[in-house]
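Asker: everything below, folded, please.
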Amino acid sequence: MTVDSLTSRSARIPDGEAQRIALEYFAIPGEVHRLAGEKDEIFRIRSTDTGQDYFLKIAHEGETEDAYGLVTRAMLHVAGVAPAIPVPRIVPAVDGSVELAVPTEAGARRWTRMTTFLPGILLKTVEVTPDLRRRVGGSLAHLARALRSFDHPFAERRVGWDIARANDVRPMLDDLPAIEDRDLLLRLFDHHAEVVAPRLRQLRRQPVHNDLNTDNVLVDPQTREVLGLLDFDDLTVSQLVNDVATAAAGHVGVGADPLAPALDLVRGYHRVTPLEDEELSLLPRLIAIRLAMYLVIGNWRAERFPDNRAYILRKGALASAQLRRLAAISPADGAAQALHVRTG
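Answerer: All right, here's what the predicted structure looks like:
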């Protein structure tokens, strides 16, 4: 999600129009099932010819060709250099295009992409064990390794959800005088700006997925194998450790040891791509600021799009509880616990 897209909301595309787009531009006649989305229009298309499922994404009106092209090229790159990584495959249009600007019935031209629809169920719907978290972490590390060689002129774009740009989120608190835990959020953002950000800027950077939350991982319901890594829309160049912190944030516990489940994911990552001591030391505070960003950006957007508030803040109560538990751990204790990842 780019900075500009934080203020964007897509006009609704009727199911019938999505069906027409699939047939006219991709030669796929099918049944349409709308999927939930925050700003884009997304559909599952089931071919009436073959029974195969596809994923149709129609971007919001503010999406640019550069941003859409970046995501498409990243997906193609991963499929090319590391075909074993389970990412959706691009389905070309009938004219061979891998993305195209489709004129809609409302008059706007909107960037559109068709991909394969991967099997599995969302990680958020299953009981997540330590072993599964380690598998997710390992999968993210393999994806990051594939993205390391990805090059694109727009890859350094500003993305609102990038932990490296957390200082840009703090001013949103000025518009949220009644947000829950406001004092805690202010302290976290101030600590990040004064202490964490200067250290973070010294760490290794590369293109990263930047959004491997529990909505974006598919798993086998029986074996708990990772079957899909979804949604490259927040891809950007950032510190490698930010990618890990973003994925780990959704696994913070609300019990006596909130870091433990998040560090299971980090262990899985570390086994594939060892993290440096400074990266591990900063991880708990990066996870905390990611949760803080979610709460601030989410509430800020919910104020502007009240009809979509429930979807935008669907994880808000959990994120608040996670952040309170994590904030109770001192930076020194958090760093010491994270550094234990090196031994197992």
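Asker: alpha carbons only for contacts and neighbour counts from here, please
Answerer: Fine.
Asker: find the centremost residue of the protein, please.
Answerer: residue 211 (1.8 Å; CA atoms, centre = their mean).
Asker: which strand or helix spans that one?
Answerer: Here residue 211 sits in a region with no helix or strand, counting by DSSP states H and E.
Asker: what sits against it?
Answerer: By CA atoms under 8 Å, 6 or more residues apart in numbering, the residues touching residue 211 are 231-232, 234-235, 243, 246-247.
Asker: buried ones only from the residues you listed, please, as a PyMOL command.
Answerer: The PyMOL command for the buried members of the contacts of residue 211 (criterion: 16 or more other CA atoms under 10 Å) is given here:
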select buried, resi 231+232+234+235+243+246+247
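Asker: list the contacts of residue 341.
Answerer: Residue 341 touches 263, 266-267, 270, counting by CA under 8 Å, 6+ apart.
Asker: just these now: which is nearest residue 190?
Answerer: Proximity of these to residue 190 (CA to CA) peaks at residue 263, which lies at 24.7 Å.
Asker: in stretch 45-63, what's buried?
Answerer: 45-47, 53-63.
Asker: now, the residues you listed that are in helices?
Answerer: Among the buried residues of stretch 45-63, no member falls in helices (DSSP state H).
Asker: how about those residues, which pair is most distant?
Answerer: 47 and 62 (29.4 Å).
Asker: so the residue lying farthest from the centre of the chain, which of the three states?
Answerer: Most distant residue from the mean C-alpha position of the chain: residue 49, 32.8 Å away (CA atoms, centre = their mean). Here residue 49 is recorded as coil under DSSP: H, G, I helix; E, B strand; the rest coil.
Asker: to compare against the first, here's another:
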Amino acid sequence: MTVPGAREQELLLAAARIARDHFGIDGTASRLHGCEGHIFRVGNEDGRLWVLKLSPDGLTDSIELQRNVLRFLSSRKPGVAIQTFRPALGGNLPRVQFDGRQWLAWMVSFLPGPVQASTPRSQRSPRELGSVMGRLDKILSGFDDDSVRRHLRWDLAQGKDLRAGRKAIKDPVRREQAGGMLERSLTIVDRLQKGLRKSVIHGDANDYNLLTSGDGKSISAVIDFGDLVESWRVAEAAIAAAYALLDSDEPVALAAEVLAGYHSQWPLNEAEIEAFLPLVEIRLCMTVIHAAMAADDGDEYSQIHAEDAWCALGVLEDRNLCRGHYQCRAACGLDSTPQTRPLTQWLAKRSADFRPVIAENLLSSAIVLDLSVGSEEFAVSSDDVETLTEKLFAHIESAGGTAGIGRYRENRSLYQSELFRSASTEARSFHLGLDLFAAADTPVMAPLDGKVLSVTDNARDLDYGPTVILQHDADGQEFFTLYGHLSPATLDHLEPGQEVGAGETIGWIGTYPSNGNWPPHLHFQVMTDMLDYQGDFPGVARPSEAWYWRGLCIDPNLMLGLDLPVDAAQDDPRH
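Answerer: Next up, the predicted model:
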């Protein structure tokens, strides 16, 4: 333990005198760290601990607001511990001399437990964080105090003010990066602003304002209501997520967990959910811009999260915000996309109108294949495509089938190449389309009118090979169909922008190795949104993200109309 120097000893004694003379607490003082002013822990003989705060003289309204909200919360049950406010002996906030300046002195109870910043991020629960803040904000919605309607530089509703401050970022590359991300996020939030409800929020759920239980895993207390403000309700979840995702390799997934926890306690509407990730980006921009503005003042506190925030912005910069929005919707229990439900209903109503994608006589006696993890029937590596082809088609023939069906939403062990996995994440093995196994050169037809969006050869080993994506109109709502593993002849048969009619041949089933090096089959998939993909779209997903992808890639059998059990996850509530 470091022994304070002589000057610090004098200041600690002075702090102890302030606690005794103005608050009736006779004890010893030790210094705590905070963003402004001076903070001390004061303990007396009865074992109770208090926090003495010395704040700049102009913060009377802010301190009184914190006093009022702590009194309000003391009679509620927010689910976590909240500090209590200790009145001064004279009633009013005392002005005291300390270290050559005048300060406002005030006191709150000291709560035990380490700050969450001392807990490894791998042990924290982002969903619990969101839940704690949602439950707290739901209670705060009943707090009525004119002082909460104030202008704070950390209020996300004031994000436009950051435009003037970004010039403080000296590095031109970083200045352009922050400026670009700020503008894209402000544009989205501005479009959604009418749907963003206002409420009283804590406003600063960083990991130094959260205390944890003995094991460090559960949040036991929320402290520091200095940024309490009436702002957009969803801003609370965005602020909490912006801190929680620092250092994360999967920031969007982690942020979505925070949002889901918040939504479970204090439900958000669709506009708020869409604004969530842009607000997270605005908060990160706010962190780096305020840090740049304070750098010349020697303000060390404002720099605590700055470098981590820059790293997070770097990870998020290339992420598709629509995809992130859909992840957040799914995490909150909504359909992944707003189009999912109406498109599913539209396809179901018109199921009898669609033309077959391969010859109808082939599908009339099709056999459903089990390609799932654990299937002993086709326990062959995808590297041995010749043996796999022989086994598949021998099975179809022996069963009297005319074609084979590889199921939708099936978790498979076939995808073992680097194309489907990375060092830091689980493999993509959850199938998002239907596979129709038939002889090479079998014609493939458009099930309904459409326009060719792309004709591409995804030529990597175990990729799609020649691929066609069509764009369709569902009474004003666009959607897309994908046809993978086609023959090279398909590439010269169509061109982007070409109109195709229902039943028109758009290509032919290919064979290995030119079809991506797979047994001859058509991979057929229906997508509600292309995200930012061009000429390609994931055909398999991580099993842990199946709940999200099912809304982007809806059941292809709505168009094929097969009276067969082709949805492998139909009875699995997780999917």
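Asker: distance to residue 190 of structure 1, neighbour count and secondary structure for the contacts of residue 341 of structure 1 - can I get that in JSON lines?
Answerer: Below are those laid out as JSON lines (distance: CA to CA, whole Å; neighbours: other CA atoms under 10 Å; DSSP: H, G, I helix; E, B strand; the rest coil):
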{"residue": "263", "distance to residue 190 of structure 1": "25", "neighbour count": "30", "secondary structure": "helix"}
{"residue": "266", "distance to residue 190 of structure 1": "26", "neighbour count": "31", "secondary structure": "helix"}
{"residue": "267", "distance to residue 190 of structure 1": "29", "neighbour count": "25", "secondary structure": "helix"}
{"residue": "270", "distance to residue 190 of structure 1": "29", "neighbour count": "22", "secondary structure": "helix"}
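Asker: any chance of those in JSON lines, plus distance to residue 114 of structure 1?
Answerer: Converted to JSON lines, the contacts of residue 341 of structure 1 look like this (distance: CA to CA, whole Å):
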{"residue": "263", "distance to residue 114 of structure 1": "35"}
{"residue": "266", "distance to residue 114 of structure 1": "32"}
{"residue": "267", "distance to residue 114 of structure 1": "34"}
{"residue": "270", "distance to residue 114 of structure 1": "33"}
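Asker: which of these sits closest to residue 177 of structure 1?
Answerer: Within the contacts of residue 341 of structure 1, distances to residue 177 of structure 1 taken as CA to CA reach their minimum at residue 263, with 33.2 Å.
Asker: residue in structure 2 matching that closest one?
Answerer: Using TM-score structural alignment, the equivalent of residue 263 of structure 1 in structure 2 is residue 256.
Asker: roughly how far does its match sit from residue 323 of structure 2?
Answerer: 12 Å (CA to CA, to the nearest Å).
Asker: and what of residue 35 of structure 2?
Answerer: For residue 35 of structure 2, the distance to residue 323 of structure 2 - CA to CA - is 36 Å.
Asker: out of these two, which sits in the more crowded spot?
Answerer: residue 323 (20 against 10; other CA atoms under 10 Å).
Asker: what residue of structure 1 takes the place of the more buried one?
Answerer: Using TM-score structural alignment, residue 323 of structure 2 lines up with residue 333 in structure 1.
Asker: just give me the mean distance for the helix or strand hosting its match relative to structure 2.
Answerer: Using DSSP H and E, residue 333 of structure 1 maps to helix 331-339. Comparison of helix 331-339 of structure 1 with structure 2 after fitting gives an average deviation of 1.0 Å (mean CA distance after the TM-score superposition for structure 1).
Asker: equivalent range in structure 1 for the longest helix anywhere in structure 2?
Answerer: In structure 2, taking DSSP H as the definition, the longest helix is helix 270-294. Under TM-score structural alignment, helix 270-294 of structure 2 corresponds to residues 277-301 of structure 1.
Asker: show me which residues of the matching stretch are buried.
Answerer: For stretch 277-301 of structure 1, by 16+ other CA under 10 Å, it's 279-301.
Asker: how about stretch 159-175 of structure 1?
Answerer: 159-166, 169-170, 173.
Asker: from those residues, pick the one nearest residue 218 of structure 1.
Answerer: Using CA to CA, the buried residues of stretch 159-175 of structure 1 come closest to residue 218 of structure 1 at residue 161, 21.7 Å.
Asker: just say helix, strand or coil for that closest one.
Answerer: Per three-state DSSP, the local secondary structure of residue 161 of structure 1 is coil.
Asker: in contact with the equivalent of it over in structure 2, which residues are there?
Answerer: By TM-score structural alignment, residue 161 of structure 1 lines up with residue 154 in structure 2. For residue 154 of structure 2, the contacting residues are 227, 286, by CA under 8 Å, 6+ apart.
Asker: next one: the one 3 residues further on
Answerer: Under the criterion of CA under 8 Å, 6+ apart, the contact partners of residue 157 of structure 2 comprise 231-232, 235.
Asker: can we see that at 7 Å?
Answerer: By CA atoms under 7 Å, 6 or more residues apart in numbering, the contact list for residue 157 of structure 2 reads 231-232.
Asker: state whether it is indeed within a strand.
Answerer: No. Secondary structure of residue 157 of structure 2 (three-state DSSP): helix, not part of a strand.
Asker: secondary structure element holding residue 322 of structure 1?
Answerer: Residue 322 of structure 1 is part of helix 316-327 when elements are defined by DSSP H and E.
Asker: brain fart, residue 550 of structure 2
Answerer: Going by DSSP H and E, residue 550 of structure 2 is in helix 546-552.
Asker: read off where the very next helix or strand once past that helix ends up in structure 1.
Answerer: The helix or strand immediately downstream of helix 546-552 of structure 2 is strand 553-554, counting by DSSP H and E. Alignment of strand 553-554 of structure 2 against structure 1: no match, by TM-score structural alignment.
Asker: quick one: distance of strand 553-554 of structure 2 to the chain centre.
Answerer: 20 Å (CA atoms, centre = their mean, to the nearest Å).
Asker: from the contact counts, what lies against it?
Answerer: Judged by 3 or more CA pairs under 7 Å, 6 or more residues apart in numbering; DSSP states H and E, strand 553-554 of structure 2 is in contact with strand 521-527.
Asker: what does the following helix or strand past the strand it packs on correspond to over in structure 1?
Answerer: Next in sequence after strand 521-527 of structure 2, counting helices and strands by DSSP H and E, comes strand 540-541. The aligned range for strand 540-541 of structure 2 in structure 1 is empty, by TM-score structural alignment.
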